[in-house]
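# sequence unknown, structure follows:
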């Protein structure tokens, strides 16, 4: 029960309610404050009334702490690890295993499954139409913003929808999805992300913009990607980002800067050989 207070607080904030709004006629504001700060364990009658006012069930409040949730988190983390290393067959095998267990009931989990199904459809089957269909299915799932990873999942889905539309030659649709993904990343919530896979956004969008000869915006996207990688101390997709940066510097004959970025690229390649 220790963490219930924090989850309750997140639901309250998501609904735009103050402690006074939520507690009125149920308990004192000070009691609610202690509950939210995990200083007091609420009785079941108080919890039931608070949930009713928030329009949620007690089950929704408790689901994050079930052993099943921890089990799923382990396998989703595995799939993200496989994504970083390009092991798409392993992702498919993990999806098959989870499908057999039939435990992906929550919307947030179903959304991530849609993303990975899209990845497999494209990188294993070479089918961008099927990949896009899975991705759009994931975007249609309504997930509570209170869930950790909500913004990450949506950014990944929007970015992949952009990539699939681009692969299908649907330039305007690709631009729209990439814009949405990039704008969501630039929102305040993206600052709290630690998911290195978001680097795919900068590589995919940057590559798309270069093909459209929109070099100024492409460089802005790539520069933000390079800055974010540094903040995360991440090397994922750094090689691709540096190559894109060099292409844009060469396009405007900034040879002095090219030399510096090529040195970074060589240093990165040496690190990979260690």
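Now that the structure is in, tell me what you want to look at. Computed from a predicted structure; not experimentally measured.

# C-alpha only now, for contacts and for neighbours.
Will do.

# Just the strands from the stretch 1-150 of the chain, written as ranges.
Here the stretch 1-150 of the chain has no strands by DSSP state E, counting those that start in this stretch.

# Please, where are all the helices along it?
In the stretch 1-150 of the chain, the helices defined using DSSP state H, counting those that start in this stretch lie at 4-14, 19-23, 29-36, 44-54, 58-62, 67-84, 88-101, 107-123, 128-140, 150-167.

# Now tabulate these in CSV and tack on mean neighbour count.
Below are the helices of the stretch 1-150 of the chain laid out as CSV (neighbours: other CA atoms under 10 Å):
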stretch, mean neighbour count
helix 4-14, 18
helix 19-23, 17
helix 29-36, 18
helix 44-54, 15
helix 58-62, 13
helix 67-84, 14
helix 88-101, 15
helix 107-123, 22
helix 128-140, 21
helix 150-167, 24
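
# Same list (these) but as a markdown table, adding distance to residue 262.
Formatted as a markdown table, these follow (distance: least, CA to CA, whole Å):
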| stretch | distance to residue 262 |
| --- | --- |
| helix 4-14 | 46 |
| helix 19-23 | 55 |
| helix 29-36 | 52 |
| helix 44-54 | 55 |
| helix 58-62 | 51 |
| helix 67-84 | 24 |
| helix 88-101 | 31 |
| helix 107-123 | 30 |
| helix 128-140 | 34 |
| helix 150-167 | 27 |
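
# Residue 249: which of those helices is closest?
helix 150-167 (24.0 Å; CA to CA).

# Residues contacting the helix or strand just after the closest one, please?
Next helix or strand after helix 150-167 toward the C-terminus (DSSP states H and E): helix 171-185. When contacts are defined by CA atoms under 8 Å, 6 or more residues apart in numbering, helix 171-185 is touched by residues 151, 154-156, 158-159, 161-166, 190-191, 201, 205.

# Below is an additional structure, to be compared with the one above:
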């Protein structure tokens, strides 16, 4: 459907579904707010757009981003440039990019402004300015859910950039020693993603791979944190959640790291047969990925740090 405004699209989809304005906004927002959105007087939040997408079974999220976020080719080009700098760890260059773009009109509101705060949080973290990194995350999350604040760290976060900010917030709080808060945040991410994936709506497909990867990296972080606290049974529980999720949803991202960490915990618990099984799975994953360097590194580490494993022959 080609329409000039978000409100026009919303109205057209609503009528296609033979729904009234009251039907469409029930238990989502007030009729007054809905009418203002449909008349293009108010800009909806990403969370509200997600709920309306559920109600109308249509990818309003992609159209919302096209209208309100990716307003120019320049915006997409800039975000691609930032991604390259982040992957390369070039945070000094990323800061220069932020200085250049943060006053551009398309980066002064909505999801694009969230990206600015995300970039700033990464730069602050790179300088070990963890409190500042936390504040940037909170500011970015507040854009998506105005209730979100330093005194209220749980909100209605659904966008990919919002989930990224939320995950990083947990990481930064963890580095500040606020372990309980980080675990609560990561747990909420896992629960929210499990619900989101279970819904299996077709319009999630554009972001579903990111969501799967976030689930696995979060379960890895939680398991690793519990390992460091010597809470080994909880650590194994989080690693197993990640492994089950990966198998169920056909996603191998971070899976090798999770299996390798599980092996270490099992070895610490002197469960050598189970540890050897995890080791063999880990080696198989390295072979599938074609990562021969990591495979050889893992072999050397087993000989030096996990000698009991070499005594066990899993396959004759």
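Received the coordinates, thanks. Owing to the predicted nature of the structure, the values given are computational and were not obtained by experimental measurement.

# Just name the closest of the contacts of helix 171-185 of the first structure to residue 82 of the first structure, please.
Distance to residue 82 of the first structure, by CA to CA, is smallest for residue 156 among those, at 15.2 Å.

# The closest one and residue 202 touch, don't they?
No. In this structure residue 156 of the first structure lies outside contact range of residue 202 using CA atoms under 8 Å: 11.1 Å.

# you'd agree residue 169 of the second structure is up against residue 140?
No. Taking contacts as CA under 8 Å, residue 169 of the second structure lies outside contact range of residue 140: 10.4 Å.

# Residue 265 of the first structure versus residue 254 of the first structure, what's the distance?
Computed as CA to CA, to the nearest Å, the residue 254 of the first structure to residue 265 of the first structure distance reads 17 Å.

# Between those two, which is the more surrounded one?
Set side by side, residue 254 of the first structure and residue 265 show more neighbours around residue 265, with 19 against 12, by other CA atoms under 10 Å.

# Can you tell me what the more buried one aligns to in the second structure?
Residue 265 of the first structure maps onto residue 282 in the second structure, with residues paired by TM-score structural alignment.

# what's the single longest helix in the second structure?
Taking DSSP state H as the criterion, the second structure has its longest helix at helix 205-228.

# what about residue 65 of the second structure, neighbour count?
16.

# So what does residue 209 of the second structure match up with in the first structure?
In the first structure, residue 209 of the second structure lines up with residue 194, judged by TM-score structural alignment.

# Not counting its neighbours along the chain, what's nearest that match?
Nearest residue to residue 194 of the first structure, sequence neighbours excluded (CA to CA, 6 or more residues apart in numbering): residue 232, at 6.7 Å.

# wait, the one you found sits on residue 192?
No. If you go by CA under 8 Å, residue 232 of the first structure and residue 192 don't touch, sitting 10.5 Å apart.

# And these two? Which one has more around it.
Set side by side, residue 232 of the first structure and residue 192 show more neighbours around residue 232, with 14 against 10, by other CA under 10 Å.

# Under the alignment, what does residue 220 of the second structure map to in the first structure?
Per TM-score structural alignment, the equivalent position to residue 220 of the second structure in the first structure is residue 203.

# Roughly how far does its match sit from residue 225 of the first structure?
Distance, residue 203 of the first structure to residue 225 of the first structure, using CA to CA: 8 Å.

# ok, back up a step: which of the helices or strands spans the match of residue 265 of the first structure?
helix 272-289.

# Check what contacts the helix or strand following that helix and list those residues.
Under the assignment DSSP H and E, the closest C-terminal helix or strand after helix 272-289 of the second structure is helix 292-305. By CA under 8 Å, 6+ apart, the residues outside helix 292-305 of the second structure that reach it are 283, 286-287, 309-310.

# could you dump those to JSON lines with neighbour count and distance to residue 237 of the second structure?
JSON lines is the format used below for the contacts of helix 292-305 of the second structure (neighbours: other CA atoms under 10 Å; distance: CA to CA, whole Å):
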{"residue": "283", "neighbour count": "22", "distance to residue 237 of the second structure": "22"}
{"residue": "286", "neighbour count": "18", "distance to residue 237 of the second structure": "23"}
{"residue": "287", "neighbour count": "13", "distance to residue 237 of the second structure": "26"}
{"residue": "309", "neighbour count": "19", "distance to residue 237 of the second structure": "22"}
{"residue": "310", "neighbour count": "13", "distance to residue 237 of the second structure": "26"}
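
# which one of those is nearest residue 102 of the second structure?
Distances from residue 102 of the second structure to the contacts of helix 292-305 of the second structure, taken by CA to CA, are shortest for residue 286, at 41.1 Å.

# ok, now how distant is the closest residue to that closest one other than its chain neighbours from residue 101 of the second structure?
In this structure, residue 286 of the second structure finds its nearest non-sequential neighbour in residue 295, 5.7 Å apart by CA to CA, 6+ apart. Counting by CA to CA, the gap from residue 295 of the second structure to residue 101 of the second structure is 42 Å.

# now residue 235 of the second structure
Using CA to CA, one gets 42 Å for the distance from residue 235 of the second structure to residue 101 of the second structure.

# Residue 115 of the second structure too?
Distance of residue 115 of the second structure to residue 101 of the second structure, computed by CA to CA: 11 Å.

# same thing with residue 159 of the second structure?
Per CA to CA, residue 159 of the second structure is found 22 Å from residue 101 of the second structure.

# Residue 113 of the second structure corresponds to which position in the first structure?
Aligned partner of residue 113 of the second structure by TM-score structural alignment: residue 110.

# give the contact list for its match.
Applying CA under 8 Å, 6+ apart, the residues contacting residue 110 of the first structure are 104, 138, 141.

# just checking, what residue in the second structure corresponds to the last one?
Okay, so that is residue 141 of the first structure. Using TM-score structural alignment, residue 141 of the first structure pairs with residue 143 in the second structure.

# Brilliant, that's me finished.
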